[in-house]
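S.K.: After the sequence you'll find the predicted model.
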Amino acid sequence: MTGGFSNAPVAVRAAVTVVLVLAGLVLLGAEPAVAAPAETAAVAAPAPEEDTGICPEAPPGMQSFADDVTAWAKWGVLALIGIGAVVSLGSILVGRIFSHPHASRYGAMGVAVVVLVAITYTVILTILDSITGSGCT
């Protein structure tokens, strides 16, 4: 026997790999903890360029409707993530109590899927906020 991890189902190994890769990407994309040194007075700062981009803006009267739809969608997905986590953990518990290994395995895979969905949810919200947020970039 080489190791316990090599006997794990392929889906579980794939889910663990995806979680670790996404966690690494999140950590690598984080802001540095140390601030960049301030520029000295001897170096002249270039004049700020005028922004010529077009900011995304909702049509008149649509902003409140768009905010309501976005808020309901966010809370709906968040509720589904919570329900998925509770059901997956319940499956693990029931599988352990009643000696049903398939239920425990499916629950563990469900927890991995819930974690992946939560990470994707956070990334999508960040992307949407960067597109529709205040100001132009």
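M.R.: Everything's here; your move.
S.K.: drop to CA atoms for contacts and neighbour counts, all remaining ones
M.R.: OK.
S.K.: Now do the host helix or strand of residue 21: which elements does it pack against?
M.R.: Using DSSP states H and E, residue 21 falls within helix 10-28. In this structure, helix 10-28 makes packing contacts with helix 101-132, judged by 3 or more CA pairs under 8 Å, 6 or more residues apart in numbering; DSSP states H and E.
S.K.: So which elements touch the helix it packs on?
M.R.: Using 3+ CA pairs under 8 Å, 6+ apart: helix 101-132 touches helix 10-28, helix 63-97.
S.K.: Use this one as the comparison:
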Amino acid sequence: MTSTPHPLIATPTTPAAAAAPVGPGPTAPPGTQQYADEILSWIKWGALTVLTMATIASVGMLVWGRATHHPRGARLGFDGIMISIVGAVLYTVAPSVIASIAR
């Protein structure tokens, strides 16, 4: 009994066939790229604004917690600053990662 591959399962016969991209790359419909770029720029601007506001609020919470000797407030402020740093790293790295995946 010989096993034959299922017709819906891709079985590359050569290494070149295995490395070939499947289907065409994603492209925007005609006339929509301008709007997509504008919406993405608004999203990036909004994310940067929220990130800046969160950082300022976290620093304020940290200062308030230290000034009033409130350990929970200082801890929340420090946690917020750490989350803001992670958010800043994601804000700078994510576009290049997404662009490399989309290629």
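M.R.: Here it is on my side, so go on. Bear in mind the structure is a predicted one, so any value in this text is a computation, not a measurement.
S.K.: Residue 118 of structure 1 is nearest to which of the helices and strands packed on helix 101-132 of structure 1?
M.R.: helix 63-97 (6.9 Å; CA to CA).
S.K.: how big is the offset of that closest one relative to structure 2?
M.R.: Mean deviation of helix 63-97 of structure 1 relative to structure 2 after superposition (mean CA distance after the TM-score superposition for structure 1): 0.6 Å.
S.K.: Where does that helix end up in structure 2?
M.R.: Helix 63-97 of structure 1 lines up with residues 33-67 of structure 2 when matched by TM-score structural alignment.
S.K.: With stretch 116-129 of structure 1 instead?
M.R.: The aligned range for stretch 116-129 of structure 1 is 86-99, by TM-score structural alignment.
S.K.: Repeat that for stretch 26-45 of structure 1.
M.R.: Against structure 2, stretch 26-45 of structure 1 falls on no residues (TM-score structural alignment).
S.K.: Figure out which of the helices and strands packed on helix 101-132 of structure 1 is closest to residue 104 of structure 1.
M.R.: helix 63-97 (4.0 Å).
S.K.: quick one: buried residues of the closest one?
M.R.: 81, 84-86, 88-89, 91-95 (16 or more other CA atoms under 10 Å).
S.K.: got those residues as a markdown table, with distance to residue 110 of structure 1 columns?
M.R.: Converted to a markdown table, these look like this (distance: CA to CA, whole Å):
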| residue | distance to residue 110 of structure 1 |
| --- | --- |
| 81 | 11 |
| 84 | 7 |
| 85 | 7 |
| 86 | 10 |
| 88 | 5 |
| 89 | 8 |
| 91 | 9 |
| 92 | 9 |
| 93 | 13 |
| 94 | 14 |
| 95 | 13 |
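S.K.: Would you point out the most distant pair within those residues?
M.R.: 81 and 95 (21.0 Å).
S.K.: hang on, the earlier thing: mean offset of the match of stretch 116-129 of structure 1 relative to structure 1 (after superposition)
M.R.: Stretch 86-99 of structure 2 versus its aligned partner: 1.8 Å mean (mean CA distance after the TM-score superposition for structure 1).
S.K.: now what about that stretch, what contacts it?
M.R.: 47-48, 51 (CA atoms under 8 Å, 6 or more residues apart in numbering).
S.K.: Adding distance to residue 16 of structure 2, write the residues you listed out as TSV.
M.R.: Listed next are the contacts of stretch 86-99 of structure 2 as TSV, based on distance: CA to CA, whole Å:
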residue	distance to residue 16 of structure 2
47	41
48	43
51	45
